[in-house]
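Participant: Sharing a model prediction with you, sequence too.
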Amino acid sequence: MTTLAQLKAGQLAGATRLDLACGLTEFPREIFELADSLEILNLTGNALTSLPDDLHRLTHLRVLFCSDNAFTELPQCLGQCAKLSMIGFKANQISHVPAAALPPQLRWLILTDNSISQLPDELGQRPLLQKLMLAGNQLTQLPPSLANCANLELIRIASNRLTHLPDWLLTLPSLTWLAYAGNPVEMAVTVTGDDGTPNIPWSELELGEVLGEGASGIIHKAIWKPQALPVAVKLYKGTITSDGSPLHEMQACIAAGLHPNLIKVQGRVIEHPQGQAALVMSLIDPSYRNLAALPSLASCTRDIYEPDTRFSLDVVLRMARGIASAAAHLHLQGITHGDLYGHNILWNATGDCLLADFGAASFHATADTLETRALQRIEVRAFGVLLGELLERGEGAVSEDLIELQKSCCQPDVLARPSFEEIEGVLSSI
């Protein structure tokens, strides 16, 4: 992390990125000395309440992070920044988003965990908008103008106050990843504690090394002592993540049930000394690894694969069948995964795969309604994107049927896309 002393001493000339987290209460004017080069400014973790009106002097600024500060309003000066395309103000105290705060090149807006009850209609006048993160606010509706955002691919609106999903939302041609858990619209489906999942007392678990940590919790290797069974224990955090509430994730993991391409839930932890929510899950064989890495600032909604990643067509087909089968199973349970991505898939060299991370999962009615079909076929587009990424890295001649399937899954007419059952049929015939 850069220090304020370095900045003030003029030691950062020519820097394209600046990270400052040092209890700032005011914007350091010395930052303007980097105006000829600065592209990414990260002021997360300070105590700022405002930004200077002449912020637009940072003429190359593309990315601005101001999460975990004390803003009550999205600063209007942002709208004057000609190249600014990514804005992150997570976990502030923002209740007002002025139209003037939205820059013309806006592509990625993060306002997670604030107190926003209304968004300006001008948000729908930002044609490049691709990623919109609004979980953990007080929204009762979305601006109808968002119907014009043909490039909008990812929307996080979990843990708000939405009583319905607007019709236009379900027809957006590019929408691919949608999370809306924890809204009144979802209350038609509830998961109770009486779901047949075993309760496992905390005292029966012996925690070992940390296997991984994400926004929603920490995963430990552990021993379930009465069974002498190696397991994984996920301890959930209580805070709102970019996807929504970790407790909704836990609920969806349990409700998903058993499937060979999902990680098995062994039980729900009870009697944790701090009352922390946790699940005991099957331990994944170490031969499995993540299929891809998270999207970057540049790729926005697209995963990052190692440059030399290649798959045989047998492996492509095996993974495609496994993920389609898992998604079809979830949809039958009234669950959309919401984050069907390569970075949430574990795979091994033979093409065995597991769909993981239910942080963006949401519940929908199991009845065959137009809304249910649309919600499921939004997720079909995510499968189409994934299939395209696999085919791009496939070795050998690609089946025309696979190419046509991928195109069909990504077509802009949402309801014209195939269901996962139909996708399974195509894949089984190849």
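Facilitator: It's in.
Participant: Please count neighbours and contacts with C-alpha atoms only from this point.
Facilitator: Will do.
Participant: hey, where'd the helices end up in the protein?
Facilitator: With helices called from DSSP state H, the chain shows them at 4-8, 246-256, 313-332, 370-392, 400-409, 420-429.
Participant: quick one: which of the ones you listed is nearest Thr171?
Facilitator: Closest of those to Thr171 is helix 370-392, at 7.5 Å (criterion: C-alpha to C-alpha).
Participant: Pull out the buried positions in that closest one.
Facilitator: Buried residues in helix 370-392, defined by neighbour count with 16 or more other C-alpha atoms under 10 Å: 371-391.
Participant: quick one on the thing from earlier: quick one: closest of the helices of the chain to Ile155.
Facilitator: helix 370-392 (11.4 Å).
Participant: packing partners for that closest one?
Facilitator: Contact here means 3 or more C-alpha pairs under 8 Å, 6 or more residues apart in numbering; DSSP states H and E; on that basis helix 370-392 packs against strand 177-179, helix 313-332, strand 335-336, helix 400-409.
Participant: what distance separates the last one from the middle of the whole chain?
Facilitator: Pointing back at helix 400-409 there. Distance, stretch centre to chain centre, for helix 400-409: 25 Å (C-alpha atoms, centre = their mean, to the nearest Å).
Participant: buried stuff in that helix?
Facilitator: Those would be Leu402, Leu405, Gln406, Lys407, Ser408, Cys409, for helix 400-409 by 16+ other C-alpha under 10 Å.
Participant: quick check: angle from that helix to helix 313-332?
Facilitator: 40 degrees (axes from the mean of the first three to the mean of the last three C-alpha atoms, to 10 degrees).
Participant: Okay, one more to line up with it:
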Amino acid sequence: MDTLAQLRAGQLSGITRLDLACGLTEFPREIFDLADSLEVLNLSGNALSSLPDDLHRLTRLRVLFCSDNLFTELPDCLGQCAALTMIGFKANRIERVPGAALPPLLRWLILTDNCLSELPTELGERPHLQKLMLSGNRLRCLPESLRDCHRLELIRIAANQLTELPEWLLSLPSLTWLAYAGNPLETEADAAALEATPSIPWSELHLQQQLGEGASGVIHQAVWKRADHPATQVAVKLYKGEMTSDGSPLHEMNACITAGIHPNLIRVEGRIVDHPQAQAGLVMQLIDPSYRNLAGLPSLASCSRDVYANDTRFSAGVGLRIASGIASVAEHLHQHGITHGDLYGHNILWNEQGDCLLGDFGAASFHATSNSLESRALQRIEVRAFGVLLGELLERIDSGLSDEGRVQLEALQQRCCQPDVLGRPGFSEIIGELNGR
């Protein structure tokens, strides 16, 4: 984190990224001294409510973060920033987005956890728009102009007031990752599955080291001590209860439970009860340490694509075992009326044998299990996510795959990603092709 004193002393000359979180109530004019180099500006965690009208003087500025501030309106001056492609204003008090505030090259817009009830038509007039994060607002509809955003791949509209998913949304040719839980339109979780989940008293759990932390909660290793049972090593996830970019953590918990049992899912042992702070949580199987994440999160540069380590390579057997496992668990989820919404390599754990587990249900949503056009479209959107993953696996298979086999798999990958949403294969067909090779 940079300091205001460093900025004012001229010690940050030439930097490409500036991070300032020091209770700012006004935009420091000294930032303009960095105009020749500054590309990423992070002013999150301050008390700002406005930006200067001449912000466009930062001619190289590509990324601007102003989350956790006091803005009530997206500033008009953003629209004059010719190079600006990514804007993040999460957790402000924004009630209005003027069309003029949207820069021409806008690619990634984060307005999670604000007070928006509508969006401007101009949003659909930004042809580069690829990621749109709108969870935790008051939206009753989306601007129909978004039907023209043919590059839009990820949209988060969970926890709003939407009563339907527009037909045009479900037919967008590039839409790949969709989260809509917590809206009136969503089908309810399986009440029977939720009620049948065992309750595990907090007093039976003894937390050990922290294993990880995400937007929705913290995971610890723990010992589960029950009367008349041997002590068991488990994982405990305690949910934060705050709005995330994907949606509500409590919806995530319900989706984990409703998903049931599958070899490629992390098994849920039960729901935590009697936590002293009434914190919601789940007890889950402890994953063997030989498992690791398949990929890293998308970067500012890659936008919607995972980042893989340079040395990530697979044999054909391992790569196809991962692909088959994920196709199988995706089909299982769809049969239970769940779309994962975040089917990505960074949410997959794998080991050297190709065993894999799909995790992180933060973007999961419920849909009808009937064979309706809407259900099929929702499922085929997720098929595109699988197609992206399959392509990433194929790029990294360096042995054991014949030329003919690669041609067949590349053809399957292209069918999964074709622009005609309903023309894509379902997961049962995909599994048949993968297993029939």
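Facilitator: Received the coordinates, thanks. Worth saying up front: this structure is predicted, and the values here are computed from it rather than measured.
Participant: TM between them?
Facilitator: The TM-score (TM-score structural alignment, normalised by the length of the first structure) is 0.99; 430 aligned residues with a C-alpha RMSD of 0.9 Å.
Participant: Adding distance to Gly212 of the first structure, write the helices of the first structure out as CSV.
Facilitator: Below are the helices of the first structure laid out as CSV (distance: least, C-alpha to C-alpha, whole Å):
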stretch, distance to Gly212 of the first structure
helix 4-8, 32
helix 246-256, 15
helix 313-332, 22
helix 370-392, 23
helix 400-409, 32
helix 420-429, 30
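Participant: Of all those, which one is nearest Thr350 of the first structure?
Facilitator: Here helix 313-332 is closest among the helices of the first structure (C-alpha to C-alpha), at 6.2 Å.
Participant: mean shift between that closest one and the second structure?
Facilitator: When the second structure is superposed, helix 313-332 of the first structure averages 0.4 Å from its matched positions, counting by mean C-alpha distance after the TM-score superposition for the first structure.
Participant: In the second structure, what range does that helix match?
Facilitator: Taken onto the second structure by TM-score structural alignment, helix 313-332 of the first structure occupies residues 316-335 there.
Participant: Can you point out the buried residues in the matching stretch?
Facilitator: Quick answer for stretch 316-335 of the second structure (16+ other C-alpha under 10 Å): 316, 318-335.
Participant: distance between it and the chain's centre?
Facilitator: With C-alpha atoms, centre = their mean, you get 20 Å for stretch 316-335 of the second structure.
Participant: what comes into contact with that stretch?
Facilitator: Residues from elsewhere that reach stretch 316-335 of the second structure, judged by C-alpha atoms under 8 Å, 6 or more residues apart in numbering: 259, 262-265, 339-340, 350, 352-358, 369, 379, 386, 389-390, 393-394, 397-401, 427-428, 430-431, 434-435.
Participant: buried subset of the residues you listed?
Facilitator: Burial by neighbour count, 16+ other C-alpha under 10 Å: within the contacts of stretch 316-335 of the second structure this picks out 259, 264-265, 339-340, 350, 354-358, 379, 386, 389-390, 393-394, 397, 401, 427, 430-431, 434.
Participant: what sits against Lys225 of the first structure?
Facilitator: By C-alpha under 8 Å, 6+ apart, the neighbours of Lys225 of the first structure are Glu204, Leu205, Glu206.
Participant: buried subset of the residues you listed?
Facilitator: Using 16+ other C-alpha under 10 Å, the buried ones in the contacts of Lys225 of the first structure are Leu205.
Participant: Can you tell me which of the contacts of Lys225 of the first structure is closest to Ala360 of the first structure?
Facilitator: Nearest to Ala360 of the first structure among the contacts of Lys225 of the first structure is Leu205, at 27.6 Å by C-alpha to C-alpha.
Participant: Hmm, that closest one is touching Gln227, no?
Facilitator: No. Applying C-alpha atoms under 8 Å, one finds Leu205 of the first structure not in contact with Gln227, separated by 10.1 Å.
Participant: which residues sit against stretch 288-296 of the first structure?
Facilitator: 301-306, 342-348, 353.
Participant: Next one: Ala158 of the first structure relative to Ser245 of the first structure, how far apart?
Facilitator: In this view, Ala158 of the first structure and Ser245 of the first structure are 8 Å apart by C-alpha to C-alpha, to the nearest Å.
Participant: Could you tell me which residues touch both of those two?
Facilitator: Common neighbours of Ala158 of the first structure and Ser245 (C-alpha under 8 Å, 6+ apart) are Gly182.
Participant: Tell me the counterpart of Val223 of the second structure in the first structure.
Facilitator: In the first structure, Val223 of the second structure lands on Ile223 (TM-score structural alignment).
Participant: For its match, grab the count of nearby residues.
Facilitator: For Ile223 of the first structure, the count of nearby residues is 20 (other C-alpha atoms under 10 Å).
Participant: What's the match for Leu235 of the first structure in the second structure?
Facilitator: So Leu235 of the first structure corresponds to Leu238, using TM-score structural alignment.
Participant: cool, Ala277 of the first structure as well?
Facilitator: Under TM-score structural alignment, Ala277 of the first structure pairs with Ala280 in the second structure.
Participant: State the number of residues packed around that match.
Facilitator: If you count neighbours by other C-alpha under 10 Å, Ala280 of the second structure ends up with 19.
Participant: and it, what is it in contact with?
Facilitator: Taking C-alpha under 8 Å, 6+ apart, one finds Leu238, Tyr239, Lys240, Gly241, Leu250, Arg271, Ile272, Val273 in contact with Ala280 of the second structure.
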